[in-house]
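> Fold the following and give me the result.
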Amino acid sequence: MPGHDAADLAHRLGEHAEAVCRHYLSNGRRSGNYWTVGDVRNASGRSMFVRLRDSPKGPPGKWTDAATGEHGDLLDVIRESLGLVDFRDIADEARSFLAMPRAETEPRQERTRVPAPTGSTEASRRLVAMSKPIIATLVETYLRGRAIATLHGTGALRFHPHCYYRPDDYGPTETWPAMIAAVTDLDGRLTGAHRTWLAPDGSGKAPVDTPRRAMGDLLGHAVRFGVPGSVMAAGEGIETTLSLRCAMPDMAMAAALSAAHLAAILFPPTLERLYVIRDNDPAGDGARDSLIQRATDAGIEAIVLSPAMEDFNDDLRHLGLTALRATIADQLMRRDRFRYLKQAA
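Here you go, the predicted model:
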C-alpha cells in the first residue's frame, strides 16, 4: 500500500477503532480494551484481538490473531472482511467509513453499508467489478496456450493483474495475475467467482499449491457461455467446457466448476436436451449419473459427450480441433450435428 496515505488512514481509523470493529468485525464483541473475534475475515470466535485504546503495547487499531500469528492494522481488516484487492478500493472504503456518523459505545445498529466477508457473494461481485475483459491480456495468452482460440461470447471471463492469493498454510499473502470467472444464476445474477492464478507471462498456472479456487454461492449455478434455448451443454471445468465450445461455438454451455456442482446444476426452463460434458475419472462418472437422473426426472433428454483422452482440453491440445469434432460428431443428435457442427462440413 502507498506508505503515507496508508499510514494516515490507518491512524484515523485507529481513532475510531471500536466503531470500525463493530462495523467490519460484527461477529465479535468488546472485551476490556480489546475487540475479540474469530479472525480478520469476521469469523465467529475469540482468537483475534484488536486494541481499542492507546497503550504501552502500541496504538489503537493494531491486531493479532493468536491462532495463526497474523497481525496488522484496520486497513487490513477492511481489506480482508470485504474481500477487496486494490489499495484504491480499500482506501475509498476507509474514507467512506470515516465520513459516516458513528457512536463508539452504542450497541450495534443497522448500517448503510453491509460488510462482505471474504468468500461471500458480495466479495465476488467486487472482485469481478475490479477485473477487466480478457482480450489482449494474460488470460487470452493462457487460453490460447491451451489451444482455446474461440473467445467470442466469453464475457463471463475477466482478468485481474494482481489478485490476492493466500496459501493454505497461512503463509504470507501473495499477488498473481488471475483469470476471474463470474458465476451466475439462471437469471444472470452474479452469485460467485472462480479464480485461476496465472504465471506472470501467461504460459501456465501460477506455481502455487492451489491455483484454482471458487468463492460465493456456487450450488446450482455456473460460469455461462451463451444463452441457452432448448439445447445446452454442461461440464465441470472452464477449460474443458471452452474446449468443446471451440468445436461448437453456437451451443450454449456452462461450467459448474466441480463434479459435485455439475451434479446439482439448475436447468433453464426452456431446456429440452442437455449434453453432459464428461471427464474420464470416477468423480466425473458420478456427476454424470446424478445429472442424467435429475434431467430425466425433469423431462429433459440427457446425452453424454465423452472425450477420447482424459478430457476435451486434452483432445483439443493433443489431437486437434478436427479430431475433436470427429470425436463428438457421432455422439450428437443428428439435428444438433447439422446445426452445431455445420461449419466443419
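
> For the rest of this, base every contact and every neighbour count on C-alpha atoms.
Noted.

> And the helix or strand encompassing residue 89, what does it pack against?
In this assignment (DSSP states H and E), residue 89 forms part of helix 87-98. Other elements packing on helix 87-98 under the criterion 3 or more Cα pairs under 8 Å, 6 or more residues apart in numbering; DSSP states H and E are helix 3-14, helix 74-82.

> Tell me the helices and strands packed up against the helix or strand just after the longest one.
Reading on from helix 3-14 to the C-terminus, the next helix or strand found by DSSP H and E is helix 17-24. Helices and strands touching helix 17-24, as assessed by 3+ Cα pairs under 8 Å, 6+ apart, comprise helix 74-82.

> Try it again at 10 Å.
Packing partners of helix 17-24 (3 or more Cα pairs under 10 Å, 6 or more residues apart in numbering; DSSP states H and E): helix 3-14, strand 29-31, strand 34-37, strand 48-51, helix 74-82, helix 87-98.

> Single out the most deeply packed of the helices and strands packed on helix 87-98.
Compared across those, helix 74-82 shows the largest average neighbour count, a mean of 24 (mean count of other Cα atoms under 10 Å).

> got the angle for that helix vs helix 87-98?
100 degrees (axes from the mean of the first three to the mean of the last three Cα atoms, to 10 degrees).

> what about helix 74-82, distance to the chain center?
Offset of helix 74-82 from its chain centre (Cα atoms, centre = their mean, to the nearest Å): 19 Å.

> Over to stretch 132-144?
On Cα atoms, centre = their mean, the centre of stretch 132-144 falls 17 Å from the chain's centre.

> What residues sit buried inside it?
For stretch 132-144, burial by neighbour count (16 or more other Cα atoms under 10 Å) applies to 132-135, 137-143.

> Let me see the contact set for residue 196.
139, 159, 163, 176-181, 204-206, 210-214, 238 (Cα atoms under 10 Å, 6 or more residues apart in numbering).

> Let's see this one next, to set against the first:
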Amino acid sequence: MPITNPTAHPTDRIDRIKACASGRWREIFVRLGMPETHFLRPNKSCPLCGGRDRFTFFANEADGGWLCRRCGHGDGIELVRRFCSASFPQTLEKLETVLGLPHPNERYSRRRFDLKSARQAEEARLAALAEVWERAQRLCVPVAHTETNPALRYLKSRGLGECDRSTELRWLADEPYWETDEKTGRPVKVASYPVMLARATDEAGRLVALHRTYLTAAGEKAPVSAAKKMSAGAMGNALVRLFPASNLLCLSEGIETALSVHMLTGLPAWSVISLSGFKRFDAVPVGLEKLLIYGDNDASFSGAAGAYELATRLRAKYPHLAVEVRIPTRVGEDWNDVWQRERLSLGR
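You can find the predicted model right below:
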C-alpha cells in the first residue's frame, strides 16, 4: 500500500523532473493532452486561454519556458499545472508518471530512477559541450579579419563591434543546424552555418550550456525557424557572464541586450538568456553592492513584469543590496534599440 515518505523533499522532486524533462517538454505536453501545433512555431494559439497568435514555446530552453501575452509566462511545470487545473503536488505526480519516475509516496516502485546513469549522461553532455567550446575560436582577431568573420559582422550590425573583448563569446565557421521532423519527431540535419557561441556558466565558472546564434557568411541571422538555440539540459543558475562583476552589475534578458547595456554604461553586464531566466536568477555575486536590472519594454509588459518581479524577490532576500529596474521609454523597444539611437547620435 502506498505510504507518505516523510524524507521526500519537493525541491529534490522538482530538480529530478526538470533533469529528466529537459529536451522532452513538447512530448510531455502532447502526452498530457495539449495539441502539438501549439509548440511547433512562435505566436500560435494558447493552450490555456485559446487566444490566437499570442503563445510561444521556447523550445531551446531546458525548463520548458513559454509566454502568452494574456496568461503570462512560466516553465513547463507551471504550464502543466494550469492546463490540468491541478494542485502543485498533483502536477508533480502527473509529470513523474509521464516520465516514468517513482512517486515519493511509493514504498516500492517497478521503475527505479537510475541516478548513476543520469549522472553519467550529464557528464557526457557536459563533455560534448566542452569539446565544442574548445574547438571554437575567440572573437578577438586582427582588425583586418573583421569583415570576413560572420560573428563579428553580426555584432557590428547591432552596433556591438567592440564587444569582442568578452571571453564568453566564440564562433565556429561550420556548425550543423538540426530541426525536429514534424512527422517522425526525430532530429534532422537541415544545413550547416557559421555560429556565434555564448558560454553559460554556473557560480563556480563551470560550463553548463551553450547558446548558439546561427548566421550567414554575411553576418545575418541564418534563414531557419530558430536562429538562436540553447543546448538542452538543466540550467540551474547558469548565466552568460559576459564581463566579470565588480561591486556593480547589470542584468538583462538577451545576449545582445546585455552587450548593449555594457556599451551604454561601461559596466559589467550578464545575460539571463531569456525572460524565464529572471525567474531562475539567484546567483548574486559576493561583494555585489548594486544590481541594475534592464528589462525590455514589450507591448505585453512581460519584460517589465519579469524585471520588477526579480527586483522584488531580490530586495526581500538581500535587504542590503541596492536594486534598480530600468526599462526603455519607448514601447516595443529593448536596450539594443536604445544603444543604436545613442551611438548614431554620437556618430559611432
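
> tm score of chain vs chain?
Laid over one another, the chains give 0.56 as their TM-score (TM-score structural alignment, normalised by the length of structure 1), with 216 aligned residues with a Cα RMSD of 3.1 Å.

> quick one: which of the helices and strands packed on helix 87-98 of structure 1 is nearest residue 278 of structure 1?
Nearest of these to residue 278 of structure 1, taken as Cα to Cα: helix 74-82 at 36.2 Å.

> In structure 2, which residue range corresponds to the closest one?
Using TM-score structural alignment, helix 74-82 of structure 1 lines up with nothing in structure 2.

> Which elements pack onto that helix?
Helix 74-82 of structure 1 packs on helix 3-14, helix 17-24, strand 63-65, helix 87-98, helix 121-130, going by 3+ Cα pairs under 10 Å, 6+ apart.

> okay if I get those as JSON lines plus distance to residue 188 of structure 1?
Shown next, in JSON lines, are the helices and strands packed on helix 74-82 of structure 1 (distance: least, Cα to Cα, whole Å):
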{"stretch": "helix 3-14", "distance to residue 188 of structure 1": "37"}
{"stretch": "helix 17-24", "distance to residue 188 of structure 1": "29"}
{"stretch": "strand 63-65", "distance to residue 188 of structure 1": "38"}
{"stretch": "helix 87-98", "distance to residue 188 of structure 1": "25"}
{"stretch": "helix 121-130", "distance to residue 188 of structure 1": "13"}
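
> Comparing the ones you listed, which comes out most buried?
Neighbour counts (mean count of other Cα under 10 Å) averaged over each of the helices and strands packed on helix 74-82 of structure 1 peak at helix 17-24, with a mean of 24.

> ok, back up a step: tell me which of the buried residues of stretch 132-144 of structure 1 is nearest to residue 245 of structure 1?
residue 143 (12.7 Å).

> in which helix or strand would I find that closest one?
Counting by DSSP H and E, residue 143 of structure 1 is found in helix 138-145.

> Show the subsequent helix or strand relative to that helix.
strand 157-165.

> so where is that following strand in structure 2?
Per the alignment by TM-score structural alignment, strand 157-165 of structure 1 matches residues 169-177 in structure 2.

> Now the matching stretch on structure 1. Mean distance?
Its matched residues in structure 1 lie on average 1.0 Å from stretch 169-177 of structure 2 after superposition (mean Cα distance after the TM-score superposition for structure 1).

> Pull out the buried residues from that stretch.
In stretch 169-177 of structure 2, counting by 16+ other Cα under 10 Å, buried: 169-173, 175, 177.

> Could you do stretch 230-250 of structure 1 as well?
231-250.

> From residue 202 of structure 1, how far off is the counterpart of residue 135 of structure 2 in structure 1?
Aligned by TM-score structural alignment, residue 135 of structure 2 pairs with residue 130 of structure 1. Using Cα to Cα, to the nearest Å, residue 130 of structure 1 is found at 19 Å from residue 202 of structure 1.

> same question, residue 154 of structure 1
Plainly put, residue 154 of structure 1 is 18 Å away from residue 202 of structure 1 if you go by Cα to Cα.

> These two: which is more packed in?
A count of neighbours by other Cα atoms under 10 Å puts residue 202 above the other of residue 154 of structure 1 and residue 202, at 21 against 17.

> SS state for that one?
Three-state call for residue 202 of structure 1 (DSSP: H, G, I helix; E, B strand; the rest coil): coil.

> Contact partners for it?
For residue 202 of structure 1, the contacting residues are 137-145, 177-179, by Cα under 10 Å, 6+ apart.

> Repeat that for residue 181 of structure 1.
Residue 181 of structure 1 touches 124, 127-128, 131, 154-159, 192-196, 214, 222-224, 238, 255, counting by Cα under 10 Å, 6+ apart.

> can we see that at 6 Å?
By Cα atoms under 6 Å, 6 or more residues apart in numbering, the contact set of residue 181 of structure 1 is 156-157, 193-194.

> now those: which count as buried?
Neighbour counting with 16+ other Cα under 10 Å marks 156-157, 193-194 as buried within those.

> Next, find the distance separating the counterpart of residue 290 of structure 2 in structure 1 from residue 308 of structure 1.
Mapped onto structure 1 by TM-score structural alignment, residue 290 of structure 2 lines up with residue 273. Distance of residue 273 of structure 1 to residue 308 of structure 1, computed by Cα to Cα: 22 Å.

> Compare those two (neighbour count), which wins?
Ranked by neighbour count (other Cα under 10 Å), residue 273 of structure 1 and residue 308 place residue 273 first, with 19 against 16.

> pretty sure the more buried one is touching residue 231, no?
Yes - counting by Cα atoms under 6 Å, residue 231 is a contact partner of residue 273 of structure 1 at 4.9 Å.

> So what touches the longest helix seen in structure 1?
In structure 1, taking DSSP state H as the definition, the longest helix is helix 282-297. Contact with helix 282-297 of structure 1 is made by 259, 263, 302, as judged by Cα under 6 Å, 6+ apart.

> Show me what the second one aligns to in structure 2.
Yep, that's residue 263 of structure 1 we're talking about. So, by TM-score structural alignment, residue 263 of structure 1 is matched to residue 279.

> Could you find the closest non-adjacent residue to its match?
Spatial nearest neighbour of residue 279 of structure 2, excluding adjacent residues (Cα to Cα, 6 or more residues apart in numbering): residue 310 at 6.6 Å.

> give me the element residue 343 of structure 2 is part of.
Assigning secondary structure by DSSP H and E places residue 343 of structure 2 in helix 335-346.

> packing partners for that helix?
In terms of contacts (3 or more Cα pairs under 6 Å, 6 or more residues apart in numbering; DSSP states H and E), helix 335-346 of structure 2 is packed against helix 255-265.

> mean per-residue distance, the helix it packs on to structure 1?
Helix 255-265 of structure 2 sits 1.0 Å off on average (mean Cα distance after the TM-score superposition for structure 1).
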